[in-house]
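S.K.: When you get a sec, could you give me coordinates for this:
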Amino acid sequence: MISIAIDGPAGAGKSTIARAIAKELGYIYVDTGALYRAIGLYANANGVATDDPAGVERLLGGIKVELRYKNGEQRVFLNGYDVSEEIRRPEVSMAASNVSAIPAVRQFLFALQQNMAVEHDVVMDGRDIGTIVLPGAQVKIFLTASPEERARRRYDELKAKGHDVDYDALLEEVRQRDYNDSHRAIAQLKQADDALLVDTTGNTLEQSVQALTKLVKERLRDVL
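M.R.: Okay, here's the model as predicted:
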């Protein structure tokens, strides 16, 4: 099976771009961040602090997370319920960052992620796909953009959905997530040695999608 790993910080456009590439190639898209968001959502709903490793670990026995696909689109199910919309709420973002730093949570989700790549051609995005989850991926991309650009994109997205948000608060959250993801003890956010760095600052989403799709196709021709 063919694996394409796209890593990068929060708000770099990984999910949208990875989804578009998967659709173009006919591959399965795997949004690993959605899995961590589901764990964070569950912890919040059960009153457990997401920066409490012992508390979160105790919850794992009661959690079943599944990825299902409807018309080619990934849906996330938590204990049988579709939570694909709930996990995108702003307050779940930091919860996801917190729980993703917990070794027990990463181990809990690790097999699920790897099994998807064993059974399907995949485009998988996250923080440590090219370094930890799929180190043998045929194509690896590290996608980034400036913190200001990523905060602006998030601001525009949330405003379009009717949320009352503050740009400065979002920028601080982006910077805090970057720090958390790159300084945690395990599975730190970093570029794989054999990953191609792509900075999308200043690009429209459509420009980024077109450029990355072309790049991935070229890389696949080189490695296959």
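S.K.: C-alpha only now, for contacts and for neighbours.
M.R.: OK.
S.K.: Strands of the chain, residue ranges please.
M.R.: With DSSP state E as the criterion, the chain has strands at 3-7, 28-31, 65-70, 73-78, 81-82, 122-126, 139-144, 196-199.
S.K.: So which of the ones you listed is nearest Glu218?
M.R.: Each of the strands of the chain has some distance to Glu218 by C-alpha to C-alpha; the shortest is strand 139-144, at 9.9 Å.
S.K.: roughly how far out does the closest one sit from the chain middle?
M.R.: Taking the mean of its C-alpha atoms, strand 139-144 sits 12 Å from the chain's own mean (C-alpha atoms, centre = their mean, to the nearest Å).
S.K.: Give the other helices and strands that that strand contacts.
M.R.: Under the contact criterion of 3 or more C-alpha pairs under 8 Å, 6 or more residues apart in numbering; DSSP states H and E, strand 139-144 touches strand 3-7, strand 196-199, helix 205-223.
S.K.: Return the most buried member of the ones you listed.
M.R.: For these, the largest average neighbour count (mean count of other C-alpha atoms under 10 Å) is found in strand 3-7, namely a mean of 27.
S.K.: picking that back up, distance to Gly126 for the helices and strands packed on strand 139-144 - can I get that in a markdown table?
M.R.: What follows is those, written out as a markdown table (distance: least, C-alpha to C-alpha, whole Å):
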| stretch | distance to Gly126 |
| --- | --- |
| strand 3-7 | 5 |
| strand 196-199 | 15 |
| helix 205-223 | 16 |
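S.K.: before we go on, could you also do this sequence so I can check it against the first one:
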Amino acid sequence: MGGLANIAIDGPAGAGKSTVAKLVAERLSYIYIDTGAMYRAVTLQALMDKIDMNDAINLTRTAETVDLALRVDGGGNTCVFLNGMDVTSQIRSPQVSNNVSLVSRIPGVRRKMTQLQKEMGAGGGVVMEGRDIGTQVLPDAEMKFFLTASVEERARRRCAELMQRGFTETYAEVYEDIARRDDIDSKRTVAPLKPAVDAEVIDCTGMTVEQVVGVIVARVSGRSG
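M.R.: Prediction:
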């Protein structure tokens, strides 16, 4: 696997990174790693422990002590295990979504998660998605992409996703949350959300998932061909 490229896919909340990255990995027979799920798992643990979202010391301690594992089930879906419990559904709740940017801005949390993510990508052949993959986690990744879309479109997509999962957030609530997360993610002092200088920016507004996947797979195939 050492000869395979690493693919970094970054972008703001609701840009479709997880769906696109998973499909790209399937097409290329690469390993898919959802780094956002790792931050969400830490956030879930912090919420369960009733830790203040401004308490950097205890949030860092949580990130350093929880047992996190990403496992692929029989259907090819990535499942997230927190201290041995499958929390794949719980980490997608609105409560976790509303707090994950606050947790992920903590330098100690990012340091620990980045360490784990670098280890995951050390062998090559991974499609890793998040906010700072191309800039911090895998700065030497052979292929880098930054997906973006209008806040309106991202809010519509996230609303549809939440409805499928049984949550009842309104469009206005989701729009406000995405705009707030954009602000926090872009202004944090450690690893702010921004495209890597060598990343291809893809504006997904008006594009289907299949179209975005097609662009990335074509770029990767062209490089290897």
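S.K.: CSV for the strands of structure 1, including distance to Gly162 of structure 1?
M.R.: Output for those, formatted as CSV (distance: least, C-alpha to C-alpha, whole Å):
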stretch, distance to Gly162 of structure 1
strand 3-7, 29
strand 28-31, 24
strand 65-70, 26
strand 73-78, 22
strand 81-82, 22
strand 122-126, 27
strand 139-144, 26
strand 196-199, 29
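S.K.: looking at those, which is closest to Phe108 of structure 1?
M.R.: Checking these against Phe108 of structure 1 by C-alpha to C-alpha gives strand 65-70 as the closest, at 9.8 Å.
S.K.: Buried residues of the closest one, list them for me.
M.R.: Across strand 65-70 of structure 1, burial judged by 16 or more other C-alpha atoms under 10 Å covers 65-67.
S.K.: before we move on, what about stretch 176-194 of structure 1?
M.R.: 177-178, 180-182, 187-192.
S.K.: Which one of those residues is nearest to Glu57 of structure 1?
M.R.: Of all the buried residues of stretch 176-194 of structure 1, Ala187 has the smallest distance to Glu57 of structure 1: 17.3 Å, by C-alpha to C-alpha.
S.K.: residue in structure 2 matching that closest one?
M.R.: Counting by TM-score structural alignment, Ala187 of structure 1 lines up with Ala191 in structure 2.
S.K.: neighbours around Thr32 of structure 1, how many?
M.R.: Thr32 of structure 1 has 20 neighbours, counted by other C-alpha atoms under 10 Å.
S.K.: Now check structure 2 for the residue matching it.
M.R.: Thr32 of structure 1 maps onto Thr35 in structure 2, with residues paired by TM-score structural alignment.
S.K.: That match: what's it in contact with?
M.R.: 117, 128-130 (C-alpha atoms under 8 Å, 6 or more residues apart in numbering).
S.K.: and what of Lys118 of structure 2?
M.R.: Under the criterion of C-alpha under 8 Å, 6+ apart, the neighbours of Lys118 of structure 2 are 137-138.
S.K.: do that again at 6 Å, thanks
M.R.: Counting by C-alpha atoms under 6 Å, 6 or more residues apart in numbering, Lys118 of structure 2 touches Val137.
S.K.: And it, what's its match in structure 1?
M.R.: With TM-score structural alignment as the criterion, Lys118 of structure 2 lines up with Gln114 in structure 1.
S.K.: Distance check, its match against Phe108 of structure 1.
M.R.: The gap separating Gln114 of structure 1 from Phe108 of structure 1 is 12 Å, by C-alpha to C-alpha, to the nearest Å.
S.K.: any chance you could map the helices in structure 1?
M.R.: Secondary structure of structure 1 (DSSP state H): helices located at 14-25, 32-45, 53-59, 90-99, 103-119, 147-160, 167-183, 205-223.
S.K.: As CSV, these with distance to Asp7 of structure 1 would be great.
M.R.: Below are the helices of structure 1 laid out as CSV (distance: least, C-alpha to C-alpha, whole Å):
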stretch, distance to Asp7 of structure 1
helix 14-25, 7
helix 32-45, 10
helix 53-59, 24
helix 90-99, 15
helix 103-119, 14
helix 147-160, 15
helix 167-183, 12
helix 205-223, 13
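S.K.: for stretch 114-121 of structure 2, the distance to its chain's centre please.
M.R.: 14 Å.
S.K.: repeat for stretch 33-52 of structure 2
M.R.: Mean C-alpha position of stretch 33-52 of structure 2 versus that of the full chain (C-alpha atoms, centre = their mean) differs by 12 Å.
S.K.: which of the residues in it are buried?
M.R.: Residues of stretch 33-52 of structure 2 classed as buried: 33-46 (neighbour count, 16+ other C-alpha under 10 Å).
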